[in-house]
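Asker: Kindly return the folded structure for what I paste below:
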Amino acid sequence: MNDIKTILVPVDGSEGSDRAVDFAINLAQIYKAKLDFLYVANINQLAINACLSDAILDAVTKAGDAVLDGALAKVPQDVESEAFSETGSPAVTILEFAEDNKNDMIVMGSRGLGVVKGVLLGSVSQYVVENAKVPVSIVK
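Answerer: Model prediction:
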């Protein structure tokens, strides 16, 4: 774990995500690592085989920007950080981003799904844990 130079922190504005941001900031200070905050607009969930209006895309973009701005505002000046916004399936996009950007670790919040919903719907955090090529820390 001494080689942690960049930490990917997927954010969505939830309480779990906020706790993950706080935890990642502490880790970044310990390891002198950079934080990459990633907001993924789940466009797949918004519309399947449909054209999204400019108004919907604009609203999704503004929501993502607000979440990212909130995460960045928590970061002390001595910690390097950057914000990114993507669209697509959150779990897949998170893993692709981590690989493309050579992140050394992923820190993310848990959705807290119940057992039945978790089995039926799947969970972004579970998918990331099972498929990531780097260490993943799930914050509750």
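
Asker: hey, let's count contacts and neighbours off CA atoms from now on
Answerer: Fine.

Asker: Which helix or strand lies directly C-terminal to the longest helix anywhere in the chain?
Answerer: Ranked by residue count under DSSP state H, the longest helix found in the chain is helix 54-74. The first helix or strand that comes after helix 54-74 along the chain, using DSSP states H and E, is strand 81-87.

Asker: compare with the first, here's sequence two:
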Amino acid sequence: MYSHLLLAADGSKNALRAAHEALKIASAMPGCKIEILFVIDNSKVKEEVLHSQNQEEREYKRHQKLLPIEEVFADQGIPHHFTTIHGDPGPAIVDYAKKNEIDLIILGSRGLNALQEFVLGSVSHKVVKRASCPVMIVK
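Answerer: Below you'll find the predicted structure:
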């Protein structure tokens, strides 16, 4: 059924819940690979640079945000791989999924209200709208 899952993760509580759902799916399918994708939003890099002393510190902080997600899979012995890319998160996730023959994209919902979603757009909405494979949004 699914052999290659993409978990889009940003270190949030919703991303952690999405990781638990990805774990359930992967556990039921022997040989299933999980790709954990972290997209560095170019519009937020400036703020990161201003609040850190060097590149190593930024990398360390990013890793710390994703550590609980990694532990979900490591604790259960589920094969997983981290990938970090730069770009606008919604389109970047979709492009990555297409290029890497992903069977299912799993991501957390940030829970924007209707006005925020209308004005800003949500990553999950952009992914659902553009993806060519199934997408699971976890609340």
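
Asker: thinking again about what came up before, go through the longest helix of the first structure and flag the buried ones.
Answerer: For helix 54-74 of the first structure, a neighbour-count test (16 or more other C-alpha atoms under 10 Å) marks 60-61, 63-65, 67-68, 71-72 as buried.

Asker: So which of the residues you listed is the closest to residue 14 of the first structure?
Answerer: Checking these against residue 14 of the first structure by C-alpha to C-alpha gives residue 67 as the nearest, at 9.2 Å.

Asker: Trace the closest one over to the second structure, please.
Answerer: Under the alignment defined by TM-score structural alignment, residue 67 of the first structure is paired with residue 65 of the second structure.

Asker: The equivalent of residue 112 of the second structure over in the first structure - how many residues pack around it?
Answerer: Residue pairing (TM-score structural alignment): residue 112 of the second structure is matched to residue 113 of the first structure. For residue 113 of the first structure, the count of nearby residues is 12 (other C-alpha atoms under 10 Å).

Asker: Can you give me every residue that contacts the closest residue in space to residue 123 of the second structure that isn't next to it in sequence?
Answerer: Nearest residue to residue 123 of the second structure in three dimensions, chain neighbours excluded: residue 90, at 4.7 Å (C-alpha to C-alpha, 6 or more residues apart in numbering). Taking C-alpha atoms under 8 Å, 6 or more residues apart in numbering, we find residue 90 of the second structure in contact with 122-124, 126-127.
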